[in-house]
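Colleague: sequence first, then the predicted structure:
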Amino acid sequence: MNFHKIVELEKYLDVAHHIPGRIRVKFSPLILTRPAALAAMKEHTELPEAIKEARVNMSARSVVIEYDPEEISPELIEELIQGKDKENKAQIISDLYGKLMKNAS
């Protein structure tokens, strides 16, 4: 999943289960009416090394993301998905992207 798309998709997402290193996010069936949003859920082109795997399960309407909790703070992941402050989310995404992509080089 493209980190930059998370803020755009927030109204469709809800954390179902989260332990450090693994988060399962449920998405609303309404996402199916938005082809661009659905495509963003399936996009894996910008995943940094700290994201070990991202799987979309359409029948369960969920996404499971496995990540390195030493590289990505579990609290930041929850804030990205459930936080209310869009400016804060944008800053988190920018900071994470900068850190993770720098570590990938």
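Modeller: That came in fine, so what should we check first? Residues are numbered from 1 along each chain as shown.

Colleague: rest of the way, CA atoms for contacts and neighbours
Modeller: Noted.

Colleague: what's the lengthiest helix in the chain packed up against?
Modeller: Ranked by number of residues, the top helix in the chain under DSSP state H is helix 86-104. Contacts defined by 3 or more Cα pairs under 8 Å, 6 or more residues apart in numbering; DSSP states H and E place helix 86-104 against helix 6-9, helix 74-82.

Colleague: the structure to be compared is supplied as follows:
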Amino acid sequence: MDLELLLELRNYISICGHTPGKLKLKFGLGVVRNPKVIRYVKVNGFGPPKGESMPGIIKTTFNPLSRSMTIRYDKDVIRPELLHKLFICKNPDEFEDIAGQLASTVNFDLAAFCN
């Protein structure tokens, strides 16, 4: 996946609920029908790329019937307001900046996710 695709997919993702440590997202059909997303999920599941860990992410679960995902994360590692902002910002430059900040905060190689 690449940042441009992730930014585009955000048009089909909404936040259902967010308390520090738990973020619940709802996916529109534009996400679940996207061929790049389907390929990614077949290889990696609903988490980080296979073989990569994403520090601060405790667990992800996906409910295909409701097309929702719950992300449990360590609120002491990932700033809740920054994660929230990632899913609501509209500006591509702001999105890239926030993604970079989050990756830097948890010492995650964003390039591994974007390939």
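Modeller: Everything's here; your move. From a predicted model like this one, the values you see are computed outputs, not experimental measurements.

Colleague: what would you report as the TM-score here?
Modeller: Remark: TM-score between the superposed chains equals 0.80 [TM-score structural alignment, normalised by the length of structure 1]; 101 aligned residues with a Cα RMSD of 2.3 Å.

Colleague: one step back: tabulate the helices and strands packed on helix 86-104 of structure 1 (TSV), appending mean neighbour count.
Modeller: As requested, these are exported to TSV (neighbours: other Cα atoms under 10 Å):
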stretch	mean neighbour count
helix 6-9	17
helix 74-82	17
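
Colleague: so which of those helices gets nearest Lys102 of structure 1?
Modeller: helix 74-82 (18.0 Å; Cα to Cα).

Colleague: contacts for the longest helix of structure 1?
Modeller: Phe3, His4, Val7, Pro48, Glu49, Ala50, Glu71, Ile72, Leu76, Glu79, Leu80, Gly83 (Cα atoms under 8 Å, 6 or more residues apart in numbering).

Colleague: which two among the residues you listed are spaced furthest apart?
Modeller: Glu49 and Gly83 (24.4 Å).

Colleague: hmm, what's the outermost residue in structure 2?
Modeller: What lies farthest from the middle of structure 2 is Leu65; by Cα atoms, centre = their mean that is 19.2 Å.
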